[in-house]
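Peer 1: Okay, here's the prediction I keep looking at, along with the sequence it came from:
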Amino acid sequence: MSRQLAVMMVLLAASGVAQAVTKCQNGGETLYTSASCPAGYRNVTSTMRSHVMTVPGTAKTRKADQAASALRTQTAAQSQAWRERDEDMDLRLQNAFWNQCLIIDYRVRATERAMQTTEYWSYADRYREHADALRALQYGMGCLG
């Protein structure tokens, strides 16, 4: 049993052999490589604070990264289109509201003008009631103010 355990430990240790990583800098550029630093770069590996694990890029991972990037781009474009549509809809609703307020205001003015020009008191009372109802509607809708 201990022999099998020893063999398994040796196999595990051999499978976890890590490659050395070298950190190289040239001005503002940083390069990580498994070889020595190229010409013009200086070795600053000692400034690294933790272990670096590198994963080789395969065609499958690159393809998945490209698909994820395309999906992010598509989602961003769709979100922008939705925002623009919502802003356009808000503007249309505000315009419709203020147009309704203007129509009610025109009706109030026409009613008041009719009230002033009528010759019959009974008509004037009806016009006054109608104008008061329109003003209450304006106030209720929030048009005044």
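Peer 2: The structure has been received and is ready for your questions. Numbers count the residues shown, from 1 in each chain.

Peer 1: drop to CA atoms for contacts and neighbour counts, all remaining ones
Peer 2: OK.

Peer 1: residue boundaries of the helices in the chain?
Peer 2: 2-15, 59-117, 121-141 (DSSP state H).

Peer 1: Can you tell me which of those is most buried?
Peer 2: The highest mean neighbour count among those, using mean count of other CA atoms under 10 Å, belongs to helix 121-141: a mean of 15.

Peer 1: how close does T54 sit to T22?
Peer 2: 12 Å (CA to CA, to the nearest Å).

Peer 1: before we go on, here's another structure to hold up against the first:
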Amino acid sequence: MSRLLAVMLLTLTATGAGAATAVTKCESSQDTLYTATPSCPAGYTNTTRTMRGSVVTVPRATPKARQAEMDYLQHQAQISQQIQAWDERDAEQDWRLMNVFWNQCRVLDYQIRGTEWAMEHTEYWSRADRYREAVNAARATQFQMGCFL
């Protein structure tokens, strides 16, 4: 039993030592290679000494920091919901404005059709001329508004 325990401890220490291997920086004229082995392959030179850097560790979050993060996330969620509500309101308003526009275009079209019908069925030429002028004015208004039915 003690022999099995000793083998397990040696295995754990060997894997633990392998996990903490250093990084070797190897450079050639074309590129840079980072390797876990202590020596560089042929054609590369070891430039590990020129590596500058530090390891930054992040401490565990304190309860106060976690609460601050939760408050921040809730605030961001509220802002997101408010922006979504604004977007929905703007889309609704745009839809209503387009609906009003097309209704105005339809009214002009019905007005033109009615005036043309009256022009065709009138007995007096003077009224037909006035109807024709009204139709031309309504068509000009349609064109200015951009009503292309």
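Peer 2: Yep, that arrived. Keep in mind the model is a prediction, meaning the values are calculated, not measured.

Peer 1: Next, the TM-score between them, please.
Peer 2: Once superposed, the chains reach a TM-score of 0.65 (TM-score structural alignment, normalised by the length of structure 1), with 106 aligned residues with a CA RMSD of 2.5 Å.

Peer 1: Can you check which of the helices of structure 1 gets nearest to T33 of structure 1?
Peer 2: The closest of these to T33 of structure 1 is helix 59-117. By CA to CA, the value is 19.4 Å.

Peer 1: post-alignment, the closest one versus structure 2, mean distance?
Peer 2: After superposition onto structure 2, helix 59-117 of structure 1 lies on average 0.8 Å away from the residues it aligns with, using mean CA distance after the TM-score superposition for structure 1.

Peer 1: got CSV for the helices of structure 1, with distance to T47 of structure 1 too?
Peer 2: As requested, the helices of structure 1 are exported to CSV (distance: least, CA to CA, whole Å):
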stretch, distance to T47 of structure 1
helix 2-15, 27
helix 59-117, 30
helix 121-141, 68
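
Peer 1: Out of those helices, the one nearest N43 of structure 1 is which?
Peer 2: helix 2-15 (27.9 Å).

Peer 1: what sits up against the closest one?
Peer 2: For helix 2-15 of structure 1, there are no external contacting residues (CA atoms under 8 Å, 6 or more residues apart in numbering).

Peer 1: circling back: who has more neighbours, T54 and T22 of structure 1?
Peer 2: With neighbours defined as other CA atoms under 10 Å, T54 of structure 1 and T22 compare such that T22 has more, 19 against 13.

Peer 1: Please tell me I have it right and that one contacts T30.
Peer 2: No - counting by CA atoms under 8 Å, T22 of structure 1 stays clear of T30, with 10.4 Å between them.

Peer 1: Distance check, the residue nearest the centre of structure 1 against A67 of structure 1.
Peer 2: For structure 1, S79 is the residue whose C-alpha lies nearest the centre (CA atoms, centre = their mean; 6.4 Å). Distance of S79 of structure 1 to A67 of structure 1, given as CA to CA: 18 Å.

Peer 1: picking that back up, what's the closest of the helices of structure 1 to S46 of structure 1?
Peer 2: Taking the helices of structure 1 one by one with CA to CA, helix 2-15 is closest: 25.1 Å.
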